[in-house]
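Asker: whatever this is, show me its structure:
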Amino acid sequence: MDVSEATRSSREADAETETESARRGGPVKVWVDLASPSHPFFFKALTDTLSNVETEVTVREKTETVPLAEEVGFDFETVGKDYENPTLRKVGIPMRTAQLTVSAPSADVALSSRNAMCILAAKARGTPSIHFTDNDICAYVDDLKAEELYHRLEAQATHNVVPEAFETSVLTDRGADSDSVHTYDGYKEDVYVAEFEPDPTFPDRLPFDGEEFIVVRPEALSATYVDADGSIVPDILAGAAERGINVVYLPRSGDDEQFADGVPSENVYVPEEALDGLELAWHARCMLTGSGTMAREAARMETPAVSFFPSTRISVDQALIDEGEIFHSRDAEEILDYVESLTDDDVTPDLTRAKRVRREVAELTADLVNESVE
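Answerer: I've put the predicted structure just below:
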C-alpha cells in the first residue's frame, strides 16, 4: 500500500467536528482524565476532532500512562497513582477519586474511559460526564464482583458511549437510563488507529533483514479475569522457530521472558526497549496476542490477528471473532497453520474503515458535548 497516499486521503477525509460553542463563539472547557496507558492515544485522537474546545488534562500514574500522555502532546497535571499491591490498590481508587473531586479543573464537561474515578468526581462537582467503555465482562463472568461494582459506578455517568457489540444491559441493569447509553458502529481502537501514520522504515529497526515477521504477546496470567493453567506461548515460539517464522516477542514481565529460552535467537527477537504497537501491527504479517487490545488494533487496520485469550471473552472480542476479523484458538499448531495459510492479499493493512468510525464517534461526542453545555 502507498503510505503517503493513505496519509493524504486520511487528511482529506477527516474534518473537524464543531461543537455548539464554536458556533456561538465561546470555547467549551473539557476536562479529560487519563487513567490507563491506552487513554492518551484514544483521547488525543478524539479531542483533536473537536474545534474550539479548551482542554484540561489530568493523568494517573499507571505503568506508561504519564510518558504516553507526554508523547502524544498533552499538557497535564498528574493526580494520584495506581498501586501494584492489591491492598493499596483498593485504597488508591477512592483516594484518587477524592483528589480529583478537590483538584480537578473547572470544566463544562468531563471525558473519560473505563474510569469510575472521573465519573464520581465529576458528579460530585456537578459536571456532566461522557464516558467511553467497551468492557462488559461481568455480563459473562458473574462472580467478578469488582467488575460488577465498576459497572454500577460507570452507570452514574451522564452519558456512556459504547460499541454496538457492547452488552448495554450491564449499564442499564445497574442504574443507567437507556437514553444515556449511546452506541456506534465500530470499536474503540478505530478512533486512534484512524489517525495512525505508518513509518515505512520501521522494519529496518528489526533484525530480520527486511523479512516478514509476526508479533507474539503473552496472556496476562496474573489478571483476575484470566482463568488458565499456563501459557501456550512457549509452544508458539518453538513451533514458529521450527517453521522458520520470524517473531517479535513482547513479554509482559520478567517471568514471561523465559518462554523464549532455548528458542533460536535468529528467529525470535525480544526488544530491549518498547516498540510502537501500531507500527508492529501495520508491518507484521500477523498479530498474535493472549489479550484483546493488540488483536483489535491489528484487526481494525485490517492486519490478520489471532487471539489466544484463555477465558470468557468480552462481547467486542467475540463479535470480531464471529465476523472473522480475529482468529481464536488455544492450540499452538492450529494458530501457526493459520499464520502460514495467509496470502499476500490477506496482509494488506488499510485505515478506510477506521476513519469512518472515528468520524462517527467524533460527531456523536460533539453532539453530547453540545447537549451538556446547553
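
Asker: C-alpha only now, for contacts and for neighbours.
Answerer: Fine.

Asker: how about I232: what's its closest non-neighbour residue?
Answerer: Nearest in space to I232, with sequence neighbours left out and distances taken as CA to CA, 6 or more residues apart in numbering, is A332 at 6.6 Å.

Asker: quick check: that neighbour vs I326, distance?
Answerer: In this structure, A332 and I326 are 15 Å apart, going by CA to CA, to the nearest Å.

Asker: higher neighbour count, the two?
Answerer: I326 (26 against 19; other CA atoms under 10 Å).

Asker: which parts of the longest strand along the chain are buried?
Answerer: The residue-count maximum for a strand in the chain (DSSP state E) belongs to strand 53-61. By neighbour count, and taking 16 or more other CA atoms under 10 Å as the criterion, the buried residues in strand 53-61 are V53, T55, E56, V57, T58, V59, R60, E61.

Asker: the last one and A122: what is the separation?
Answerer: The span separating E61 from A122 equals 19 Å under the rule CA to CA.

Asker: so what's the residue nearest to F76 when sequence neighbours are not counted up against?
Answerer: The shortest distance from F76 to any residue other than its chain neighbours is 4.7 Å, reached at V57 (CA to CA, 6+ apart). Taking CA atoms under 8 Å, 6 or more residues apart in numbering, we find V57 in contact with W31, V32, D33, L34, F74, D75, F76, E77.

Asker: let's compare: structure for the following, please.
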Amino acid sequence: MIKAWFDALTAKQARIAAVLSLESRQEDIDFIITCRNYDYVEEVLGMFGLRYECVGRHGESPRDKLAKGIERQLALLDVVKDFDVHVSLTSPDAIRIAFGLGKPIVALTDTVHSRFVNKLTLPLADSIIAPYAIPMSEWARYIPSAEIDKVRAFDGLFELMWINRFRPTGESIGRLGLRSREFAVIRFEEARASYYDYGDKSRLLIRIARNILERGYYVVMFPRYPYQEEMIKSELGLFLRLGKLIIPRGMRLDGLDLSWHARLVITGGSTMAHEAALLGTPAISYFPQHYYIDDYLVSKGLPLHRCVGDDCMDILESILKSDIEHVDTSNVVSKMEDPTGLIISEMRRLVDTSRK
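Answerer: Model prediction:
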C-alpha cells in the first residue's frame, strides 16, 4: 500500500485530486487530501464524496501570502503525519513540507507564467509532469539544466482527466431552473494571484455580462473574491432581483454540466475556458498573457477564443450571432493524452526507488 498526499488549492486541483484518488484505489494507493479554504475547492471535493481536511487561507498582499503560507505549513505538519509521496499542482506549502521530510515529490504544472510559485516548487520536485504544448525551454528557466530530464511531457492537458470521465446529465442546470443554451457562464479573473499583475478587469466583465443579459440570456457568474461579488450586486443588481443573473453558493453544482449546456463560457483564467472548448461549447478567455495551452487547443480546431480589452465585445458579438451553438469535439479529444496513468506510474516509480 502506498500513501499519497495531494494538496488542492483551487477547484481545478480539487478535480485532479478526485480523479487520482478514485482511479488509484485499484492501484493499491490511498490518498490523503488536504486543501486550502478558498473559492469552490470544498464544493468540488464534496461533490465527489471525498474525505479531506482544509487548512489555512489564501493571502493577498506579498507579506500576507508569506505569513499565511508559514502558518499553513506548520498546521499541515500536524495534519499530514505519514505519507510516501506527495503530488500537487505546485503547492508551495506542501512541496516545502515534503522536501523537508525527504519524501518524493511529483509536481504537476501547466502555468509557466506563475513565476514565484515555480521558483519555489519545481527545483524541489523529483518528477515534473507538464503538457507537451509548453516548450521545454520554458521549464529550463526554473529547473537546473542537469535535472531537465525530470520533466515528463504528455500530449494533452490536465483537464482531460475529468473531461474523459464526464457524462452530461442536466442535473446542475435543473437546480438553477435553467434550460440548455439559454444562459452564459462567466468566471472572474484570479486578480490577487501572485502571477497576476495586469490590473483589475472586473469592469470589463461587468460590461460583458450586461451585454449578454440585455440580449435576453440568463447569466451564471462565479466571482473569486468578495469585492467582485459586491461589484456584481452594485452594477447588475436589477438582473439579480429579476432572477436573470445567478451567483451560485453552496449548491455543489457540476461546472462541467454547466459548461456543456451553456451557450457561451467566459473566464479571466484558463480552466473553465479549456473545459468548455474540450466539451464543444464556445469559450472566451480574456487572460491577458500568452498561453501555450490556448494555442494548442485552437490549433486543434476547438472553439476557444482569446481577447484583451475591447476586442472581447467584438468576439462576443460574433459568437452570439453565429448559428453554431455546440461543436462535436469527440474525435479531436479522443486523440489527446489523458495524464492520469502517467501521474500514477510516476508516483509508484518514485516510491519504489525511495524504498530500495
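
Asker: if we can go back for a sec, which ones among the contacts of V57 of structure 1 map onto strands?
Answerer: W31, V32, D33, L34, F76, E77.

Asker: what's the matching residue for the fifth one over in structure 2?
Answerer: F76 of structure 1 maps onto Y52 in structure 2, with residues paired by TM-score structural alignment.

Asker: now swap in the fourth one and tell me
Answerer: Taking TM-score structural alignment, the alignment pairs L34 of structure 1 with A8 from structure 2.

Asker: kindly report the same for T158 of structure 1.
Answerer: Per TM-score structural alignment, T158 of structure 1 is aligned with D126.

Asker: burial of the closest residue to its match other than its chain neighbours, as a residue count?
Answerer: Closest residue to D126 of structure 2 in three dimensions, ignoring its sequence neighbours and counting by CA to CA, 6+ apart: I105, at 5.3 Å. Here the neighbour count serves as a burial measure; for I105 of structure 2 (other CA under 10 Å) it reads 30.

Asker: got the contact list for I105 of structure 2?
Answerer: Counting by CA under 8 Å, 6+ apart, I105 of structure 2 has contacts V85, H86, V87, I95, A98, F99, L124, A125, D126, S127.

Asker: compare those with structure 1 and list the overlap.
Answerer: Under the criterion both residues aligned by TM-score structural alignment, their matches' CA atoms under 8 Å, these that remain in contact after alignment to structure 1 are V85, H86, V87, I95, A98, F99, A125, D126, S127.

Asker: list the residues that contact the equivalent of the fourth one over in structure 1.
Answerer: Spelled out, that is I95 of structure 2. In structure 1, the residue matched to I95 of structure 2 (TM-score structural alignment) is I119. With CA under 8 Å, 6+ apart as the criterion, the residues that contact I119 of structure 1 are A110, S112, S129, H131, L153, E154, Q156, A157.

Asker: okay but F41 of structure 1 is in contact with G73, surely?
Answerer: No: under the criterion of CA atoms under 8 Å, F41 of structure 1 makes no contact with G73, lying 10.0 Å away.

Asker: neighbour-wise, which of those two wins?
Answerer: For F41 of structure 1 against G73, the residue with the higher neighbour count under other CA under 10 Å is F41, and the figures read 22 against 12.

Asker: for the residue nearest to that one when sequence neighbours are not counted, grab the count of nearby residues.
Answerer: On the basis of CA to CA, 6+ apart, the spatially nearest residue to F41 of structure 1 that is not a chain neighbour turns out to be Y192, at 5.9 Å. Close neighbours of Y192 of structure 1, defined as other CA under 10 Å, add up to 22.

Asker: secondary structure element for Y192 of structure 1?
Answerer: Using DSSP states H and E, Y192 of structure 1 maps to helix 188-193.

Asker: where in structure 2 does that helix align, residue-wise?
Answerer: Following TM-score structural alignment, the partner segment of helix 188-193 of structure 1 in structure 2 covers residues 158-163.

Asker: buried residues, stretch 345-356 of structure 2. List them.
Answerer: With burial defined by 16+ other CA under 10 Å, the residues of stretch 345-356 of structure 2 counted as buried are E346, M347, R348, L350, V351.

Asker: from these, which land in helices?
Answerer: The helices in this structure, assigned by DSSP state H, contain E346, M347, R348, L350, V351 from these.

Asker: can you lay out the ones in strands among the contacts of V57 of structure 1 as TSV showing neighbour count?
Answerer: TSV is the format used below for those (neighbours: other CA atoms under 10 Å):
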residue	neighbour count
W31	24
V32	28
D33	28
L34	30
F76	17
E77	16
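
Asker: pick the one among the residues you listed closest to N135 of structure 1.
Answerer: L34 (16.6 Å; CA to CA).

Asker: that older thread, surely the residue nearest to I232 of structure 1 touches P234?
Answerer: No: between A332 of structure 1 and P234 there is no contact under CA under 8 Å: 9.0 Å.

Asker: where does the spatially closest residue to F196 of structure 1 that is not a sequence neighbour fall, secondary structure wise?
Answerer: Once its chain neighbours are removed from consideration, F196 of structure 1 has its nearest residue in L278; the separation is 7.5 Å (CA to CA, 6+ apart). Secondary structure here is read from DSSP H and E; on that basis L278 of structure 1 sits in helix 277-283.
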